[in-house]
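Asks: with the sequence up front, the predicted model follows.
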Amino acid sequence: MKSSNTKTIVFVTGAFVSNSGWNPWKAYFEAKGYTTYAPAWPFKDAPAAELRKRQPNDTDLAALTLTEVIDHYANFVKSLPEKPIIIGHSLGGLITQVLVNRDLAAAGVAIHSVPPQGIIPYEFSFLKAGYKVLGLFSSLKKTYLMSLADWQYAFTNGMSLEDQIKSYEENTIPESKTVGRGGLGSAAKVDFKKPHVPLLLTSGDKDNIIPASLNTRNFKAYKANGSVLEYKEFPGRNHYVLGQPTWTEDADYILEWLDRN
């Protein structure tokens, strides 16, 4: 049965940003006949501006773990009448890979995915863009909010200052340092040898925080077992790929890929 026969999509949000970033994607796929969902993480179901007002003393969010976020999405997916297509971005891409590994998806698309456990992210740009969320020199009881300067480097490099500021105000929210650390542990484990439903990994050649080379190693970690596995690198994409003017080209490619698989 092709994944395209499944008419439900669950979008999985990454770290640092509001789930509202999926709204244009939801509208795009709903216009193609899909039913779509983009559930917020626990303790993030509020507008970005409101969540920023809670910084840094949102103790519930600060205590949130990656395991809890993954289970939150797993339970949501299990509540649906059919296995959905799962599409995730960044840490949401990692969560997508985990949920595919758990046999909870009809197909999976991991966009600029944080790599699973065992794939060492040694790229300098990754370390520069992402180390602060680990909270190595600060309290885990306080949340982390990416500064505009960090947002410009990690997400919106190459964009105009006006667009960088606008995207920051619309999307950026506090993050749990505990979740960030979880990406280094067993919660992020994927069995690369296990057969799986069709899985597409995408990357962008301008992405600083999840560079294409890291996505390539993620893709190559999977072992050939007859499962559909594809990789696509898009030119000109930074980590704000979901909101760049080119996002419809990415969505078009994903839709065509789903139709093929």
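Replies: Arrived safely, thanks for sending. Keep in mind the model is a prediction, meaning the values are calculated, not measured.
Asks: C-alpha from now on. contacts and neighbour counts both.
Replies: Will do.
Asks: quick one, strands of the stretch 151-261 of the chain?
Replies: 199-204, 229-234 (DSSP state E, counting those that start in this stretch).
Asks: tell me the most buried of those strands?
Replies: Counting by mean count of other Cα atoms under 10 Å, strand 199-204 has the highest mean neighbour count of the strands of the stretch 151-261 of the chain, with a mean of 24.
Asks: what about Trp41, distance to Val179?
Replies: Taking Cα to Cα, to the nearest Å as the measure, Trp41 and Val179 are separated by 11 Å.
Asks: and the comparison structure, right after this:
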Amino acid sequence: MPSSKPVVFVHGLWIHADAWESWAELYRAAGYEPIAPGWPGDSRTVAMTRQNPAALANRGIGEITESHLKVIAGLDAKPIVVGHSFGGLIAQKILASGHAAAAVAVDPGQIKGVKPLPFAQIRSAFPVLSKPGNKKRAVALTEKQFRYAFGNAIPKEESDALFARWAIPGPGRPLFEASAANFSKNSPAAVDTGKSDRGPLLVIGGGKDHTVPEVVAKAAYKLYAHSSAITDYQSFPDRGHSLVFDHGWREVADFTLAWLRRQGL
């Protein structure tokens, strides 16, 4: 493995970038140079972000992707990009654009072409999509909503603790963009899944995920069938949407590191 390979962690909706801190420590110990830059409008800390939700309002998939590409442009080498939820969608876009050496998409947000729409996914997104005006606003989940969307596969006490530690308001625009992707000719949720001259991609699904049910993650993986580039899939059957920052995060992180080693990265 090349020494000090950069790794860019991309968080998803409603979670602060600092939730990657355990992954960053693990990757750093494995010889990588990890960074978790956050979305445009994110403040440096969870508390500061909660105090200024207006800074997050009306940020879309395109703007979030471009902000990460600007970070990548300042690196010494093409990074590995690891994304969770909408961060997984963005990781796929960055990989397809040729700006990443490899990507890991954990419970990735729905890209254009994915057709399954399970009830659990609708219910998880309902706090945003129920009000059209939320497209231009930042929306925060309640503790109960977080429990359904993220913490359904872990004890309630742990879900509540994770909510208190990491939850932040999130822009509504990405959810509206993803939900309308299959009806939009130029959707920002589109990814060139047929591209063959890209780096390896690992898609990970959680079997108990409500926000991105595994059928959605599998559907995204299947869209890559016409690409000759390496595309792998891994399921964690008993895990929900909190799988990258709850008590079982290490199992998922260790799997991604082993997969990267197999790719020679």
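Replies: Yes, it's here. A quick note: this is a predicted structure, and the numbers were derived from the prediction, not measured.
Asks: on that earlier part again, next, format the strands of the stretch 151-261 of structure 1 as a markdown table and append distance to Ser18 of structure 1.
Replies: Supplementary listing: the strands of the stretch 151-261 of structure 1 in a markdown table, determined by distance: least, Cα to Cα, whole Å:
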| stretch | distance to Ser18 of structure 1 |
| --- | --- |
| strand 199-204 | 21 |
| strand 229-234 | 23 |
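Asks: between those strands, which one is closest to Ile210 of structure 1.
Replies: When these are ranked by proximity to Ile210 of structure 1, the top entry is strand 199-204, at 8.0 Å, counting by Cα to Cα.
Asks: so how many other residues sit close to the counterpart of Gly199 of structure 2 in structure 1?
Replies: Residue correspondence, TM-score structural alignment: Gly199 of structure 2 in this structure matches Val197 in structure 1. Neighbours of Val197 of structure 1 under the rule other Cα atoms under 10 Å: 20.
Asks: now swap in Pro81 of structure 1 and tell me
Replies: Under the neighbour criterion other Cα under 10 Å, Pro81 of structure 1 is assigned a count of 8.
Asks: distance check, the equivalent of it over in structure 2 against Arg198 of structure 2.
Replies: Correspondence of Pro81 of structure 1 to structure 2, assessed by TM-score structural alignment: Asp76. Asp76 of structure 2 sits 19 Å away from Arg198 of structure 2 when distances are taken as Cα to Cα.
Asks: got it, and Glu158 of structure 2?
Replies: From Glu158 of structure 2 over to Arg198 of structure 2 (counting by Cα to Cα), the distance is 38 Å.
Asks: returning to that earlier point: Trp41 and Val179 of structure 1: which has the busier surroundings?
Replies: Val179 (23 against 20).
Asks: tell me the contacts of the equivalent of that one over in structure 2?
Replies: In structure 2, the residue matched to Val179 of structure 1 (TM-score structural alignment) is Pro174. The neighbourhood of Pro174 of structure 2, defined by Cα atoms under 8 Å, 6 or more residues apart in numbering, consists of 59-61, 86.
Asks: same thing but 6 Å
Replies: 60-61 (Cα atoms under 6 Å, 6 or more residues apart in numbering).
Asks: kindly report the same for Pro237 of structure 2.
Replies: Going by Cα under 6 Å, 6+ apart, the list of residues near Pro237 of structure 2 reads 206-207.
Asks: looking at the alignment, what does it pair up with in structure 1?
Replies: Under the alignment (TM-score structural alignment), Pro237 of structure 2 pairs with Pro235 of structure 1.
Asks: ok, its match to Tyr28 of structure 1 distance?
Replies: Pro235 of structure 1 sits 21 Å away from Tyr28 of structure 1 when distances are taken as Cα to Cα.
Asks: if you skip the residues just before and after it, what's nearest to Leu13 of structure 2?
Replies: Closest residue in space to Leu13 of structure 2, ignoring its immediate chain neighbours: Gly170 at 5.5 Å, by Cα to Cα, 6 or more residues apart in numbering.
Asks: and for Gly182 of structure 1?
Replies: Leu66 (5.2 Å).
Asks: so how many other residues sit close to the equivalent of the one you found over in structure 2?
Replies: Under the alignment defined by TM-score structural alignment, Leu66 of structure 1 corresponds to Ile61 in structure 2. Using other Cα under 10 Å, Ile61 of structure 2 has 22 other residues around it.
Asks: and if you look at Ser147 of structure 1?
Replies: With neighbours defined by other Cα under 10 Å, the count for Ser147 of structure 1 comes to 11.
Asks: what does it align to in structure 2?
Replies: Ser147 of structure 1 is assigned Thr142 in structure 2 as its aligned equivalent, the criterion being TM-score structural alignment.
Asks: let me see the contact set for the residue nearest to Leu13 of structure 2.
Replies: By Cα under 6 Å, 6+ apart, the contact list for Gly170 of structure 2 reads 13-14, 138-139.
Asks: keep only the residues you listed that stay in contact in structure 1.
Replies: Here the contacts of Gly170 of structure 2 are checked against structure 1 with both residues aligned by TM-score structural alignment, their matches' Cα atoms under 6 Å, and the contacts held in both are 14, 138-139.
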